[in-house]
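# Just need the structure, nothing else, for what follows:
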Amino acid sequence: MLTVTDNARTAVDSLAEQAGVPAEGGLRIAQSAEQPGNFELALVPAPQPEDQVVDESGQTNVYVDASAATALASLQLDAEPSTEGPGFVLTPQG
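Predicted structure coming up:
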């Protein structure tokens, strides 16, 4: 299952708060419809019924679309700061 680093957890919390996302909302990762093999990240007010909840700590809501779960299973979500805001990256679990 996809894991979430502390950096990514902090970035998701910050972005969700700035965007006014409700408590049950969070970051959703799904397969890109336009670019197969790529993923889209979006802040959502709530998960879709088939989404997996990946943050085991229960502190940050990160959801993975069921169709993307297998492709993301061995990866971790991390965030790197930039002047435009955090940039999310998917890297192999270490």
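
# okay, CA-based contacts and neighbour counts for the rest of this
Noted.

# Does the residue of the chain positioned farthest from its centre belong to a helix, a strand or coil?
Residue farthest from the centre of the chain, counting by Cα atoms, centre = their mean, is residue 83 at 20.1 Å. Using DSSP: H, G, I helix; E, B strand; the rest coil, the structure places residue 83 in coil.

# what's in contact with the longest helix along the chain?
The longest helix of the chain (DSSP state H) is helix 6-19. With contact meaning Cα atoms under 8 Å, 6 or more residues apart in numbering, helix 6-19 is reached by 22, 25-27, 43, 60-61, 77-80, 86, 88.

# how about this one, so we can line them up?
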Amino acid sequence: MVTLTDNAIGLIRRLTARPGVPDQAGLRIATGSGAGALTVGVVSGPLDGDHIVDSSGARVFLDAAAVRALDDKSLDAALQDGTVTFTVTDRPA
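Presented below is the predicted three-dimensional model:
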């Protein structure tokens, strides 16, 4: 299962704590249109069939293909010039 770095946890919590965002909101990662592509976005809640990862209050919803693609990965995040960037890396052994 994908793990979240401390940076990712903090930024996901900030994104989902904004005014007007529902309490059950989280970051959804799903398969994109290209081979190996993933889409990422803040959503109000999981879709049917999503797997939910909750790490210290940072909620991530994964579709079935994203679960498989990120099984042995780590999700990191960075904030630069007001833009959040997510990076997927192999989980350290």
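
# TM-score of the superposition?
The TM-score (TM-score structural alignment, normalised by the length of the second structure) is 0.88; 92 aligned residues with a Cα RMSD of 1.4 Å.

# ok, of the contacts of helix 6-19 of the first structure, which one's closest to residue 3 of the first structure?
Here the nearest of the contacts of helix 6-19 of the first structure to residue 3 of the first structure, counting by Cα to Cα, is residue 77; it sits at 6.2 Å.

# whereabouts in the second structure does the strand or helix carrying that closest one align?
Per DSSP states H and E, residue 77 of the first structure falls inside strand 75-80. Alignment of strand 75-80 of the first structure against the second structure: residues 73-78, by TM-score structural alignment.

# Average offset of the matching stretch relative to the first structure?
Compared with the first structure after fitting, stretch 73-78 of the second structure deviates on average by 0.8 Å (mean Cα distance after the TM-score superposition for the first structure).

# just how off-centre is that stretch within its chain?
Chain-centre distance of stretch 73-78 of the second structure: 8 Å, with Cα atoms, centre = their mean, to the nearest Å.

# Which residues does that stretch contact?
Against stretch 73-78 of the second structure from outside (Cα under 8 Å, 6+ apart): 1-8, 11, 84-91.

# Could you list which of those belong to helices?
Counted as lying in helices by DSSP H, out of these, are 6, 7, 8, 11.

# how many other residues sit next to the second one?
As a burial measure, residue 7 of the second structure scores 15 neighbours (other Cα atoms under 10 Å).

# what do you get for the first one?
The burial metric for residue 6 of the second structure, expressed as a neighbour count using other Cα under 10 Å, is 15.

# measure it to residue 90 of the second structure for me?
Counting by Cα to Cα, to the nearest Å, the separation of residue 6 of the second structure from residue 90 of the second structure is 16 Å.
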